[in-house]
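Q: could you work out the structure for the sequence below:
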Amino acid sequence: MNITRVRRAAGETAQFDLEEDFPPFEFGSETISFLSPVHVQLRVHNTGKLLLTQGMIVTELKAVCGRCLEDFRYPMNLSFEDEWVYAPSATEDQQESAFLFEKDEFMINERILEQIVLALPMKFVCTPNCQGLCPLCGANLNREKCRCVTSEVDPRLAGLAKLTLDD
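A: Predicted coordinates for the structure are as follows:
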């Protein structure tokens, strides 16, 4: 992404509309793949001291539900904001708090992927009311009702069944 015009004029702003195919990536023990290209709308503003970027990322991932283990589409629509500083003129504080660039181009793909990874949930769930799998037979409880007997009590808690609550 070439930012020559913005970088050289304080107060200048430019809009960029980017679309890129990203390869699958590892996330914990899962491989996450993209079902659509990553679309980024980016605004770059030269404040005189740094370049302020504000962006919106839209894409769709293929994920595996952590409850029922089914593949599903996971839409992403997220915003981000970053500060970029031209490396040769960066102050010590800016070197610690902003992203650095050395030419009149941003290599922004790595930053986009980082934003996507940061927005991922700890555990994917296909729907809030997903019932998951039966712990005994493995049936997907969203599709079928299993015939497993679930009244089995953990032997460590069997003594609690004898307790009664007296008012």
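
Q: rest of the way, CA atoms for contacts and neighbours
A: OK.

Q: just give me the longest strand of the protein.
A: strand 71-86 (DSSP state E).

Q: off-centre distance for that one?
A: 7 Å (Cα atoms, centre = their mean, to the nearest Å).

Q: stretch 39-59 now?
A: That offset, for stretch 39-59, works out to 18 Å (Cα atoms, centre = their mean).

Q: how about stretch 55-74?
A: 9 Å.

Q: next, the distance between the ends of that stretch.
A: Using Cα to Cα, to the nearest Å, one end of stretch 55-74 lies 20 Å from the other.

Q: quick one more, to check against the first:
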Amino acid sequence: MCIGVVIVHINVAQIRRDENGTAHFDLKEDFSAFESELEGVDFVAPVHVQLQVNNTGKSLIVNGSIETELKAQCGLCLEPFHYQIHQDYEDEWVFAPQATKEQLETALVFHKDEIELTERILEQIVLALPMRFICSSECQGLCPVCGVNLNATSCACSQDKVDPRFAALANWPRED
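A: Okay, here's the model as predicted:
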């Protein structure tokens, strides 16, 4: 690991030479250096990566499982909360000097006996993130009038306020 930068890699020298062989890797890394790239998210636990690497004779198939815990801010009530990530993925890796033209277009490439996984792990974490963090399905969010957290207290604000752009529709005849 470099100062301030996480570099996750696995040595595949032995499995690369063992056609139809399998290898397992269990890694834990601190990804807090990437918090600036994941706006509004803090890592509260190391990233745990479990890998199974299978040599097919033509490529290495990497089946991975990523687990970590993040601290994020709820998009409704703005309170911080912990968010669990569990992401499974599969990649095909080919050794550059032996790769066919088709493999170079569809698979990931490694050049020596090590596969550098940092970018792939970070991509999988980003793919596992929701579009908007919600602390729970019961979250009521903030009152749109006074801004109070409706999960913690109630307010006496009138929720019947109509957007001025739709005020003319209030006079529209209603069907009973």
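
Q: which parts of structure 2 are strands?
A: 9-11, 22-29, 42-43, 47-55, 60-73, 80-95, 108-110, 114-116.

Q: the fifth one: average distance to aligned residues in structure 1?
A: Superposed on structure 1, strand 60-73 of structure 2 shows a mean distance to its aligned partners of 0.7 Å (mean Cα distance after the TM-score superposition for structure 1).

Q: rewinding a little: any chance of the strands of structure 2 in a markdown table, plus mean neighbour count?
A: Listed next are the strands of structure 2 as a markdown table, based on neighbours: other Cα atoms under 10 Å:
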| stretch | mean neighbour count |
| --- | --- |
| strand 9-11 | 13 |
| strand 22-29 | 14 |
| strand 42-43 | 20 |
| strand 47-55 | 20 |
| strand 60-73 | 19 |
| strand 80-95 | 17 |
| strand 108-110 | 17 |
| strand 114-116 | 16 |
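
Q: mind giving me TSV with those strands and columns for distance to Ser154 of structure 2?
A: Below are these laid out as TSV (distance: least, Cα to Cα, whole Å):
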stretch	distance to Ser154 of structure 2
strand 9-11	51
strand 22-29	43
strand 42-43	30
strand 47-55	39
strand 60-73	21
strand 80-95	20
strand 108-110	53
strand 114-116	51
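
Q: nearest to Gln124 of structure 2, out of those?
A: Shortest separation from Gln124 of structure 2 across the strands of structure 2 is recorded for strand 80-95, at 6.8 Å, computed as Cα to Cα.

Q: who are the packing partners of that closest one?
A: Here strand 80-95 of structure 2 touches strand 60-73, strand 108-110, helix 118-128, going by 3 or more Cα pairs under 8 Å, 6 or more residues apart in numbering; DSSP states H and E.

Q: Pro75 of structure 1 maps to what in structure 2?
A: Taking TM-score structural alignment, the alignment pairs Pro75 of structure 1 with Gln84 from structure 2.
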